[in-house]
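>>> When you get a sec, could you give me coordinates for this:
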Amino acid sequence: MRFDIITLFPELFAPFLSHGINRRAFESRQVDVRLWQLRDFAEGNYRRVDDRPFGGGPGMVMQPDPLYRCWQAIRADRGADLPGADPVPTVLFSPLGERIAHPVVERFCSGAGAILVCGRYEGLDQRFIDACVDVQLSLGDFVLSGGEIPAMALLDSVARLQPGVLNDAGSHQQDSFNPALDGLLDCPHYTRPEVWQGPQGEVPVPPVLLSGHHGQIEAWRRQQSLRQTAQWRPDVLDSVRARGALSKRDEQWLRAQALDKDVR
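This next block holds a predicted model:
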């Protein structure tokens, strides 16, 4: 899959693409990332890409013409308009967008990629959005200086789901929000030493994890996922319950632990 990124700061992506375990996906071109400097498509000596907003107000707005020329160049380079070409969505990172969540990431994992538009300043001229943007995505209910960080977050999530990227092929199956966990949060994890000398004294690893009894360990991990989700993200638990993904045993355990929202 291929992701083309329209940005004023392509240099921000260099360390992201060359470090960490996900670099395997980028170096192998399993996730082919191509950076497009928007100023290369601006005119004039100053390569200006922004101007003051009509109607007044603070800040600057990104002009539609450089964006459109860059967008056209990307589509031509991809052959997006040729017969039989895979659909290539254009994505803008915006507060108006759908929140990036696991199902969103999975949609991109099964496609041909996308054109990612990283806005800056007060935003983009609405005419470019209306004409060229297919999808708007948001990282959360807060404001960033640009779309580069959300773009990296999306690419990171997509890259780690590619075959061969993680050392253990089953690692992502235990991730929070993964369908393998019915969308619950992941359980707590422990490693050596078996007894840790913490600030409040000795803290041992839960005995069940040392038992070697796989059935009991699996049941404990399920219960801890339920506990974590109920305590920290009750909204997620409600969503899992609404989909019918909680078993009768899950519900009984939640009630017994006074973790069900109707009991607390």
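>>> from here on, contacts and neighbour counts on C-alpha atoms
Noted.
>>> On the three-state scheme, Ser225 is what?
helix (DSSP: H, G, I helix; E, B strand; the rest coil).
>>> how many neighbours does it have?
When neighbours are defined as other CA atoms under 10 Å, Ser225 has 20 of them.
>>> ok, it touching Leu185?
Yes - between Ser225 and Leu185 a contact is recorded at 5.5 Å, counting by CA atoms under 8 Å.
>>> Now name the helix or strand holding the nearest residue to Cys109 once chain neighbours are set aside.
Closest residue to Cys109 apart from its sequence neighbours, by CA to CA, 6 or more residues apart in numbering: Val158 at 5.8 Å. In the assignment (DSSP states H and E), Val158 maps to helix 148-159.
>>> In that helix, which residues are buried?
148-151, 154-159 (16 or more other CA atoms under 10 Å).
>>> returning to that earlier point: separation between the residue nearest to Cys109 and Gly119?
Using CA to CA, to the nearest Å, Val158 is found at 21 Å from Gly119.
>>> how about Phe16, what does it touch?
Neighbour list for Phe16: 23, 152 [criterion: CA atoms under 8 Å, 6 or more residues apart in numbering].
>>> Give the buried residues for the strand or helix carrying it.
Phe16 is part of helix 13-18 when elements are defined by DSSP H and E. Neighbour-count burial for helix 13-18 flags 13, 17 (criterion: 16+ other CA under 10 Å).
>>> How about the spatially most central residue of the chain, nearest residue that isn't a chain neighbour?
When CA atoms, centre = their mean is applied to the chain, the residue found nearest the centroid is Leu154 (3.7 Å). Distances taken as CA to CA, 6+ apart put Val105 closest to Leu154, at 6.9 Å, once the chain neighbours are dropped.
>>> one more to put side by side:
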Amino acid sequence: MNISVMTLFPHMIESYMSESIMKRAIEKDIISVKIYNIRDFSENKHKKVDDYPFGGGAGMVMTPQPIYSTFDKVIEDMGLDMSTKPKLIYLSPKGRTFDQEYAKELSKEENLVFLCGHYEGIDQRIIDSIVSDEFSIGDYVLTGGELPAMVMIDSISRLIPGVLGTNESFEDESFENDLLEYPHYTRPRTFNGMDVPDVIISGNHKKIDEWRLNESKKITQERRPDLWKKYKNREK
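Model (predicted):
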């Protein structure tokens, strides 16, 4: 997968992509990540990328020209054009809430572009003309789109074959089959007077699987009644 990020703060993205699983996936050429500084594409002599909103109001709005020019360069580098442009995802509190199902859907794309907004947002004409999807990672407001972009890239990338060591690394995780994940234990068997459940060290894999499923059900029912309802409806 080819991932491009349009941002005013490229070092934030670069730092994250140079660590851990993301770094290894890039080194193995499973994914590529290119970062574009929107300010570099401003035609303003001072490289200005924001201006006051028409109609008044607090804050500033990102102007359309630098964003459009950045995206034009992104698709040129991909060997595409505006008629064959890839998905451009704008990170916004007004967007659809990102979840595991969207991560699965987007992990099948060959090219993805992420647009990180700042200030009060971006000029609506950019959204109307080149943005494919608007996504939010939750019902709260952040100072910019870099953190949500990294969250989405991480979540999407780990579903691509080869990024994790084995598909089992994500197939039993939370939100698969509308259940939250069961508890995990490792050595030592006793810690601060607390023991690992006997069933986990029994060697009986059938009983271990049953215990894990029951724990997943219990945790989901207690913490996420919305997911529990989906799971029960699916069982019918």
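>>> relative to helix 148-159, how tilted is the longest strand seen in structure 1?
The residue-count maximum for a strand in structure 1 (DSSP state E) belongs to strand 90-99. Going by axes from the mean of the first three to the mean of the last three CA atoms, to 10 degrees, strand 90-99 of structure 1 is angled at 90 degrees with respect to helix 148-159.
>>> Now which residue in structure 1 aligns to Thr220 of structure 2?
In structure 1, the residue matched to Thr220 of structure 2 (TM-score structural alignment) is Thr229.
>>> Equivalent analysis for Pro93 of structure 2, please.
For Pro93 of structure 2, the aligned position in structure 1 is Pro95, judged by TM-score structural alignment.
>>> mind listing the helices in structure 2 by residue range?
Along structure 2, counting by DSSP state H, helices occupy 10-17, 20-27, 64-77, 100-106, 124-129, 146-157, 168-171, 205-223, 225-235.
>>> who wins for proximity to Lys45 of structure 2 among those?
Each of those has some distance to Lys45 of structure 2 by CA to CA; the shortest is helix 64-77, at 12.2 Å.
>>> That closest one vs structure 1, average distance?
Superposed on structure 1, helix 64-77 of structure 2 shows a mean distance of 1.2 Å to its aligned residues (mean CA distance after the TM-score superposition for structure 1).
>>> Quick check: the aligned residue for Ser132 of structure 2 in structure 1?
So, by TM-score structural alignment, Ser132 of structure 2 is matched to Asp134.
>>> which residue packs closest to that match, ignoring adjacent ones?
Nearest residue to Asp134 of structure 1 in three dimensions, chain neighbours excluded: Thr90, at 5.2 Å (CA to CA, 6+ apart).
>>> what residues are up against the one you found?
Taking CA under 8 Å, 6+ apart, one finds 114-117, 132-135 in contact with Thr90 of structure 1.
>>> what separates the residue of structure 2 most remote from its centre from His184 of structure 2, distance-wise?
Computed with CA atoms, centre = their mean, the residue of structure 2 farthest from its C-alpha average is Gly193, at 38.6 Å. To His184 of structure 2, Gly193 of structure 2 is 17 Å away according to CA to CA.
>>> From the contacts of Thr90 of structure 1, list the buried ones, please.
Those of those that meet the buried threshold are 114-117, 132-133, 135, by 16+ other CA under 10 Å.
>>> out of those, which are inside strands?
Per DSSP E, strands hold the following members of the buried ones among the contacts of Thr90 of structure 1: 114-117, 135.
>>> and of those residues, the nearest to Met1 of structure 1?
Nearest to Met1 of structure 1, judged by CA to CA, of these is Ala114 at 8.4 Å.
>>> Mind telling me what the closest one corresponds to in structure 2?
Using TM-score structural alignment, the equivalent of Ala114 of structure 1 in structure 2 is Leu112.
>>> For that match, which residues are in contact?
Taking CA under 8 Å, 6+ apart, we find Leu112 of structure 2 in contact with 1-4, 86-89.
>>> and if we set it to 10 Å?
For Leu112 of structure 2, the contact set (CA atoms under 10 Å, 6 or more residues apart in numbering) comprises 1-5, 33, 85-89, 106, 153.
>>> What of Leu115 of structure 2?
Leu115 of structure 2 sits next to 4-8, 36, 38, 67, 70-71, 88-92, 122, 131, 134, 145-146, 149 when contact means CA under 10 Å, 6+ apart.
>>> try 6 Å
By CA atoms under 6 Å, 6 or more residues apart in numbering, Leu115 of structure 2 lies in contact with 6, 89-90.
>>> before we move on, what about Tyr121 of structure 1?
Tyr121 of structure 1 makes contact with Met60 under the criterion CA under 6 Å, 6+ apart.
>>> Distance check, it against Arg47 of structure 1.
The gap separating Tyr121 of structure 1 from Arg47 of structure 1 is 16 Å, by CA to CA.
>>> ok, now Gly212 of structure 1?
Distance from Gly212 of structure 1 to Arg47 of structure 1, by CA to CA: 65 Å.
>>> Those two: who's more crowded?
Between Gly212 of structure 1 and Arg47, counting by other CA under 10 Å, Arg47 is the more crowded of the two (13 against 10).
>>> All set now, cheers.
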